[in-house]
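Asks: Fold the stuff below for me.
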Amino acid sequence: MRSLTNYLAGLAAEQSVAIRYIRGGHTLLGHRWRGIGGEIDLIFEKAGTCVFVEVKKSKAFARAAESLGPRQIQRLFGAASEFLSGQPKGDLTPSRFDVALVDQSGQIEVIENALCA
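Replies: The predicted model follows:
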């Protein structure tokens, strides 16, 4: 039961973050996009830049941020490279990695350019 609750809470967090980006003028390109190397929660485009977003939900922002480890970051980079290979400019596509933290009350804190390849 707990894993179902966590799954649904994760979906709700991703949906809230997606709405925030869309309201900010971003176009959603992918939700839970899965490549060979891993999954990316949300992918957006705005002004020619591809924005990869990792959503982390926990009781508090700090705890959510701590849950993103080096191996997961490497998987994100691999999946993003795979996604970009299907874009017209390939790996030359301007891109950034954001982390969206969601706390237990549903508040969102977005850290732009949080991850550097």
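
Asks: drop to CA atoms for contacts and neighbour counts, all remaining ones
Replies: Will do.

Asks: quick one: residue 112 and residue 97 touch, right?
Replies: Yes: Residue 112 lies in contact with residue 97 (Cα atoms under 8 Å); the separation is 6.8 Å.

Asks: Between these two, which has more neighbouring residues?
Replies: Taking other Cα atoms under 10 Å, residue 112 and residue 97 do not tie; residue 97 has more neighbours (22 against 14).

Asks: what about the longest helix in the protein?
Replies: When every helix of the chain is counted residue by residue (DSSP state H), the longest turns out to be helix 2-23.

Asks: Buried residues in that helix, which are they?
Replies: Neighbour-count burial for helix 2-23, counted by 16 or more other Cα atoms under 10 Å, picks out 9-11, 13-14, 17-18, 21.

Asks: Tell me the helix or strand right after that helix.
Replies: Sequence order places strand 27-34 as the next helix or strand after helix 2-23, per DSSP states H and E.

Asks: To compare against the first, here's the next sequence to fold:
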Amino acid sequence: MPMDFLTDAHGRAQLAQQLARKRRIRAIQAAARRQPLQAWRQPLTPGSPSQRQGHAAESRACNYLIQQGARILVRNLHCKAGEIDVLAYLDGTLIFIEVRQRKHGRYGGAAASVNRTKQARLIRAARYFLPTICRHYFAGHEPPCRFDVISVQMDKIDWIADAFRL
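Replies: Got it, this is the predicted structure:
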């Protein structure tokens, strides 16, 4: 008789854990849906004039992405491996976006400044953040991912989708 009680108690505990996990997943998904699209507009810490220009370029890029139908998840993710300027979600794809700004087109322009070294840093940072992002926004599932570059030059914004791959 005691074995049935233990087995039954174990089964109830497993069921309770499964239900709690489902509730957590639903709560995460609901929070992600409720999150306003303007959440990235949080005030950024003041920095040097070039940092302020960079933040302004990122804000312009975010506005452009929203106009194109993308959902901005996070801005400015930092780790030792590197930084991701904008993390967006569009048409079932998670997009890691590097925003580059140049005053003029000399030396190849803004998009050309994303060289192999910068690409490697972005890839390392994406690998670092991907498990947390998947847990927080996608209930542990990994969506298709890609790396895009948005170049801001004078008044022109160019969005280079799938700019590079692993």
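
Asks: residues making contact with the longest helix of the first structure?
Replies: 27-28, 41-42, 44, 55-57, 100, 102, 106, 108 (Cα atoms under 8 Å, 6 or more residues apart in numbering).

Asks: Now do the strands in the second structure.
Replies: Remark: strands assigned in the second structure by DSSP state E are 71-79, 82-90, 93-102, 145-153, 156-164.

Asks: The first structure: matching residues for the last one?
Replies: Think strand 156-164 of the second structure. The alignment of strand 156-164 of the second structure onto the first structure (TM-score structural alignment) covers residues 107-115.

Asks: same deal with the first one?
Replies: Residues 27-35 of the first structure are where strand 71-79 of the second structure lands when matched by TM-score structural alignment.

Asks: Which residues does the matching stretch contact?
Replies: So stretch 27-35 of the first structure is contacted by 18, 21-22, 39-46, 79, 82-83 (Cα under 8 Å, 6+ apart).

Asks: go on, stretch 142-151 of the second structure?
Replies: Counting by Cα under 8 Å, 6+ apart, 61, 92-102, 110-111, 130-131, 134, 157-165 sit against stretch 142-151 of the second structure.

Asks: Please look at residue 55 of the first structure and residue 61 and confirm they touch.
Replies: No: judged on Cα under 8 Å, residue 55 of the first structure makes no contact with residue 61 at a distance of 11.2 Å.

Asks: which neighbours do those two share?
Replies: 101-102.

Asks: The two: which has the busier surroundings?
Replies: More crowded of residue 55 of the first structure and residue 61, by other Cα under 10 Å: residue 55, with 26 against 18.

Asks: distance of the residue most central in space within the second structure from residue 101 of the second structure?
Replies: Geometric centre of the second structure, nearest residue: residue 87, 2.5 Å, by Cα atoms, centre = their mean. Residue 87 of the second structure is 17 Å from residue 101 of the second structure, where distance means Cα to Cα, to the nearest Å.

Asks: Run a quick neighbour tally on residue 103 of the first structure.
Replies: 18.

Asks: same thing with residue 140 of the second structure?
Replies: Count around residue 140 of the second structure with other Cα under 10 Å applied: 14.

Asks: My read is that it contacts residue 130, right?
Replies: No: judged on Cα under 8 Å, residue 140 of the second structure makes no contact with residue 130 at a distance of 9.9 Å.

Asks: Filter the contacts of stretch 27-35 of the first structure down to the buried ones, ChimeraX style.
Replies: In ChimeraX syntax, the buried subset of those is picked out as below (16+ other Cα under 10 Å):
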select :18,21,39,40,41,42,43,44,45,79,82,83
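
Asks: Need the contacts of stretch 27-35 of the first structure in CSV (columns: distance to residue 32 of the first structure).
Replies: Below are these laid out as CSV (distance: Cα to Cα, whole Å):
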residue, distance to residue 32 of the first structure
18, 11
21, 15
22, 16
39, 6
40, 5
41, 4
42, 6
43, 8
44, 12
45, 15
46, 18
79, 11
82, 14
83, 12
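
Asks: Can you pick out the most distant pair from the contacts of stretch 27-35 of the first structure?
Replies: Within the contacts of stretch 27-35 of the first structure, 22 and 82 form the most distant pair, 23.5 Å apart (Cα to Cα).
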